[in-house]
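1. predicted model, plus sequence, below.
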Amino acid sequence: MSHHRKTRHYPLLICGTSFAGIGAGVAIGKDAFLVERSSSVGHEFIGAIHPGVARDKLPNSTFARELQEEMLDRNLLGEDGTIHLPGVHPVLCKHIHDQALHVQFMTEILAVERLPQGGFEVEIFHSGGLETIHVNEILDTTSTRLSTPQNLYTSTDKKSLNAYLHHAENDAHTPEPFHEEMSIVHGRFPTEIIVKLTLDAEIEWPEARKMLHDLWASRPKEWSSYTLAAVADQFEMKVPAGPFELEKGWNWLPSIGFENPLEALDQGYMFLINKEELTHAAIQKG
C-alpha cells in the first residue's frame, strides 16, 4: 500500500455506524475509530424500515438500559418493545456527539493487510483521498462484511424491500395482504404501517423497486386509499448474528443479525466489554 500522509494509529477500527457499531464504539470510547461508507447511522434498521421483532426484555449493558429509558421517555419505544425508527436517528447522532466518538462518514475500506509486528494496515478512501491507517484490531458490524472488500458476504436467504404506507385516517382498518410475498408490520404508532415485499436473494435494487411499485399499482380496491409514503433505501437482510472471527484480532459482528435495534446496540457494547474483561483477566493471570 502506498502512504499519502502521516499514518494514523488506532487501537480499534469499527466498520459501520450500525447499532452494534455505535454500541461497540461507546464501550471502547476514544480508542475506537468508526468508519461508515454512507452518511447515516443505524441504517441496517432505520434505512431498511425494519423495526425488528418487538421485545420488552431488559438489555444487558448499562448504556443500552439508559438508552432504552431515554427512548421510553421520548415516546420512541412502546412498553411492548415496538419502536419508532425515524425518531431514533437523531438520538443516535446525539450520543455520538455526547460520547465524542471518532466517526468518519463517506469512507470506504479498500484493503486490509496484517502487519508483521502485529495489527493491521488498512487503506481507506474518503473526501480527503486515499489514506493508510494502522489499527490493532478490527470489528466489522456491517451486513455485507465491508472490511473484506474483495470477498463481500452475500446472503442466499430471501430479503425484503420495505415501505411506509400512508392513510388519511389514523384509525383506518388495514386490510389483509394481497400478495403471497407481502406482509404487514407496525411500528410504535398506529399510523406506522410497514409493507414488506419478500424477494429472492439475487434480485437487484432497480428490479426490486419496480416490483414493489408495480405490485402497488395493481393493488385491489380495499387498498386503494393507501399510498406508498416512503420506500426503504436498502434491503432488509437475513444475516447470522455472529460473532465470527475472520482472523486473530479481526471479528465480524453483523448488526442486522440481531432481532431488533436495541438488542444490536446492546450486543455490540457487550462484545467489546466482555473482550476487554477477558484481556484484562489474561494480563492479570500472566
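-> Happy to help now that I have it.

2. please count neighbours and contacts with C-alpha atoms only from this point.
-> OK.

3. distance between the helix or strand containing Y269 and the chain's centre?
-> Assigned by DSSP states H and E, Y269 belongs to helix 261-285. The chain centre lies 19 Å from the centre of helix 261-285; the measure is C-alpha atoms, centre = their mean, to the nearest Å.

4. in it, what's buried?
-> Applying a neighbour-count criterion of 16 or more other C-alpha atoms under 10 Å, one finds 261-273 buried in helix 261-285.

5. contact partners of it?
-> Outside helix 261-285, the residues that touch it by C-alpha atoms under 8 Å, 6 or more residues apart in numbering are 19-28, 42, 45, 51-52, 59-61, 63-64, 68, 253, 255-258.

6. want to throw the buried residues of helix 261-285 into JSON lines with distance to D214?
-> Formatted as JSON lines, these follow (distance: C-alpha to C-alpha, whole Å):
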{"residue": "P261", "distance to D214": "30"}
{"residue": "L262", "distance to D214": "34"}
{"residue": "E263", "distance to D214": "35"}
{"residue": "A264", "distance to D214": "34"}
{"residue": "L265", "distance to D214": "36"}
{"residue": "D266", "distance to D214": "39"}
{"residue": "Q267", "distance to D214": "38"}
{"residue": "G268", "distance to D214": "38"}
{"residue": "Y269", "distance to D214": "41"}
{"residue": "M270", "distance to D214": "43"}
{"residue": "F271", "distance to D214": "43"}
{"residue": "L272", "distance to D214": "45"}
{"residue": "I273", "distance to D214": "47"}
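
7. ok, structure two:
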Amino acid sequence: MHQVKHVSTMIIGASFLGLGLASRLGRSALVIEPSNGVGNEFIRSFKLSNRKYAPLTASGVELNRELIRRNVTDAEGRFHLPGMMPVLIKHITGQKLDVRMQTQVVEVYPSEGKFEVVCYDASGIRHIVADRLVDTTSRCVTKNQREHVKAKSLNMMLLGSPGTHSEGPSAYTICQGHFPNETVLKFAVDPMDDWITARSKLFDFWLNRPEPLRPCAFVTHADEFDMEFDTIQAQIQPGWDWLPSAYYANPLEAYDQGYNFEVGGRR
C-alpha cells in the first residue's frame, strides 16, 4: 500500500498569495509548486503595474523592506522582476516554510470532509490527505476554472525607449520596471489562446510593429501568461478554494491578501 501523508492545509502554487498564506500558517501548511520557480505569476509572466501598494501586514512590510534593501524595488513601487525570486527563496528558508518544488497535482479525491491529493514528483506518485485545499495558481490546476479569465497577455522585454503611441484602443501597453532598461510590452491575446497561438500573434505583431516601437529591440518574451481574472475567490466546494494570485496587480498586495485569508472561511 502507498504511504499517505496528512497535512492541515495544502497550498497549491508557490505564488505570492500562496507564500503569504503559508507564512501565517507556518508548518501546518504544505506548499506544492509544479515548476522550479516561485512567484511565477509575476516574475515569469513579466507582470508589471504602475499601481503602488504599501503592505499592511507585518510580514508584508518585512518582505518589502528586504526588497528595498536589495534594491529590487524603489520608493515608487517599481520592481526589478528577476531580483524578486532570490528574495522569495530567502523568505521561504528564513520562515522554514514547507515548499516542495516540481510537484504536479495529478488528481484530487474529496473524501469524508478531507481531500486526498495525488501528486507526482521526482520520486514518483505520492498521496497526501489535506483538511483544506487552497489553489493559488492561475490555471487552477486542481480543477479547471478557465471561465473566470477576464484577459491575458503575452509580455515581452524591450531594449530601448518606445515612442508615445496615439490615444485609443491598442494591442499593447508599456510598463516600466525598477531600472531604466526594464521596459515591458504587454501584448493582449485572446483569453482562449494557447501558447503556440499567442506566440505566433506576438511575433507577427512585432514584425509589423507600429512606428513608436521601431527604435526598440526584442529581448525576450515571458515564460508565462500575464493573467487577469473576474473573481478574487471561487469556492470549488467547502474546504477547497481557488484564489488566483494573479488577480492582483501588485505582488505585495497578493502576498498580504494571502496572509490575511481565513482558510475554510470567506473573505
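-> Right, received. Where do you want to start? Note that the structure is a prediction, hence the values are computed from the model and not measured.

8. circling back: narrow the contacts of helix 261-285 of structure 1 to those that are buried.
-> For the contacts of helix 261-285 of structure 1, a neighbour count by 16+ other C-alpha under 10 Å gives the buried set as 19-28, 42, 45, 51-52, 59, 61, 63-64, 68, 253, 255-258.

9. in a helix, L165 of structure 1, correct?
-> No. Counting by DSSP: H, G, I helix; E, B strand; the rest coil, L165 of structure 1 falls outside a helix, being strand.

10. who are the contact partners of it?
-> Residues near L165 of structure 1 by C-alpha under 8 Å, 6+ apart: 192-195, 226-230.

11. same deal with H148 of structure 2?
-> Neighbour list for H148 of structure 2: 229-231 [criterion: C-alpha under 8 Å, 6+ apart].

12. now W252 of structure 1
-> By C-alpha under 8 Å, 6+ apart, the contact set of W252 of structure 1 is 139-142, 145, 242-246.

13. rerun that using 6 Å as the cut-off
-> 139-140, 243-244 (C-alpha atoms under 6 Å, 6 or more residues apart in numbering).

14. what span of structure 1 is stretch 85-100 of structure 2 aligned with?
-> Under TM-score structural alignment, stretch 85-100 of structure 2 corresponds to residues 89-104 of structure 1.

15. map L12 of structure 1 across to structure 2 for me.
-> Match for L12 of structure 1 (TM-score structural alignment): T9.

16. ignore what I typed, I meant A48 of structure 1.
-> Match for A48 of structure 1 (TM-score structural alignment): S45.

17. checking its match next. Helix, strand or coil?
-> Under three-state DSSP, S45 of structure 2 comes out as coil.

18. separation between the closest residue to it other than its chain neighbours and T137 of structure 2?
-> Nearest residue to S45 of structure 2 in three dimensions, chain neighbours excluded: E224, at 4.4 Å (C-alpha to C-alpha, 6 or more residues apart in numbering). Separation of E224 of structure 2 from T137 of structure 2 (C-alpha to C-alpha, to the nearest Å) stands at 12 Å.

19. which parts of structure 2 are helices?
-> Using DSSP state H, the helices of structure 2 run over 16-25, 58-69, 81-95, 195-207, 251-260.

20. now distance to G113 of structure 2 too, for those, in JSON lines please.
-> Output for the helices of structure 2, formatted as JSON lines (distance: least, C-alpha to C-alpha, whole Å):
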{"stretch": "helix 16-25", "distance to G113 of structure 2": "20"}
{"stretch": "helix 58-69", "distance to G113 of structure 2": "31"}
{"stretch": "helix 81-95", "distance to G113 of structure 2": "29"}
{"stretch": "helix 195-207", "distance to G113 of structure 2": "37"}
{"stretch": "helix 251-260", "distance to G113 of structure 2": "23"}
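
21. out of these, the one nearest V106 of structure 2 is which?
-> Ranking the helices of structure 2 by proximity to V106 of structure 2 (C-alpha to C-alpha) places helix 16-25 first, at 19.3 Å.

22. between that closest one and helix 251-260, how many degrees?
-> Computed with axes from the mean of the first three to the mean of the last three C-alpha atoms, to 10 degrees, the direction of helix 16-25 of structure 2 lies at 40 degrees from that of helix 251-260.
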